[in-house]
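Undergrad: Next come a sequence and a model predicted from it.
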Amino acid sequence: MISQSKLGVSEVIGEKREAVLRLAEYYGARNVRVFGSVARGDATHDSDVDFLVDFPPG
């Protein structure tokens, strides 16, 4: 069995952080948060990124 190294938020999001925040702003999303394996620090290269965002009413 081949072990995969664990990745944290900075390794997964890294240089894409600003692009994610720009997209959130464009669509009116606020309070962007990461959850799941990335937030726990046990993501691998095969993991997806789970975002939770707030939208204003309406």
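TA: Sure, I can see it.
Undergrad: contacts and neighbour counts: CA atoms only from here.
TA: Noted.
Undergrad: Which strands or helices does the helix or strand hosting N31 pack on?
TA: Secondary structure assignment for N31, by DSSP states H and E: strand 30-35. The contact analysis (3 or more C-alpha pairs under 8 Å, 6 or more residues apart in numbering; DSSP states H and E) places strand 30-35 against helix 17-26, strand 50-54.
Undergrad: what does the helix or strand just after that strand rub up against?
TA: Using DSSP H and E, the helix or strand that follows strand 30-35 in sequence is helix 37-40. Residues outside helix 37-40 that contact it (C-alpha atoms under 8 Å, 6 or more residues apart in numbering): L7, G8, V9, V12, A43, S47, V49, D50.
Undergrad: next, the one to line up against it:
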Amino acid sequence: MDATLLADIDRRAAIEATSRSSVIRAALQAYLAGAPRGVLKISADSLRRIAEIGDRYGLASLEVFGSVAAGTATPASDVDLLYELRPGRRLGWEIEDLTAELAEVFGRPVDLVARTALHPRLKDAVLNQAQAIYAT
């Protein structure tokens, strides 16, 4: 493998908090299964539910990143979501309820990350990969 490809794999592994071999295995499984990479499919009903949840919790935006956005998710993968709140809105313990409601919509565990909490080393990679699924 060339150095650029290995760097991309390592970057994805860092974003997904997994190993290089896990990223390669997931990509190969997706390729062999004919799954389109980087194309997120969400039903109209799920988008409606996400909009209702976003309105209720004061979200300004919600974006998916990680293995689901990359098209390399496995049945055991969680859904990595990047969120931003509307000005003046704060989440306390409500973050737990928000997480649970989104997990119900996606049918798998959800990992919520505030845009403001992105680690500087990962920020560019995450933002380049992020796919908007809700915005006000």
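TA: Cool, the structure landed. No experiment lies behind these values; they were computed from the predicted model shown.
Undergrad: Output the helices and strands packed on strand 30-35 of structure 1 in a markdown table; the columns should cover distance to A39 of structure 1 and mean neighbour count.
TA: What follows is those, written out as a markdown table (distance: least, C-alpha to C-alpha, whole Å; neighbours: other C-alpha atoms under 10 Å):
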| stretch | distance to A39 of structure 1 | mean neighbour count |
| --- | --- | --- |
| helix 17-26 | 14 | 12 |
| strand 50-54 | 9 | 12 |
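Undergrad: Let me have the ones you listed in JSON lines, extended by distance to G36 of structure 1.
TA: Listed next are these as JSON lines, based on distance: least, C-alpha to C-alpha, whole Å:
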{"stretch": "helix 17-26", "distance to G36 of structure 1": "17"}
{"stretch": "strand 50-54", "distance to G36 of structure 1": "6"}
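Undergrad: mind checking which of those is nearest R33 of structure 1?
TA: Nearest of those to R33 of structure 1, taken as C-alpha to C-alpha: strand 50-54 at 5.1 Å.
Undergrad: now the closest one: which residue numbers in structure 2?
TA: Aligned by TM-score structural alignment, strand 50-54 of structure 1 falls on residues 80-84 of structure 2.
Undergrad: The matching stretch against structure 1, how far on average?
TA: Once fitted to structure 1, stretch 80-84 of structure 2 is off its aligned match by 1.1 Å on average (mean C-alpha distance after the TM-score superposition for structure 1).
Undergrad: I'd like to know which of the contacts of helix 37-40 of structure 1 are part of strands.
TA: Under the assignment DSSP state E, these contribute D50 to strands.
Undergrad: between the contacts of helix 37-40 of structure 1, which has the most around it?
TA: A43 (21 neighbours; other C-alpha atoms under 10 Å).
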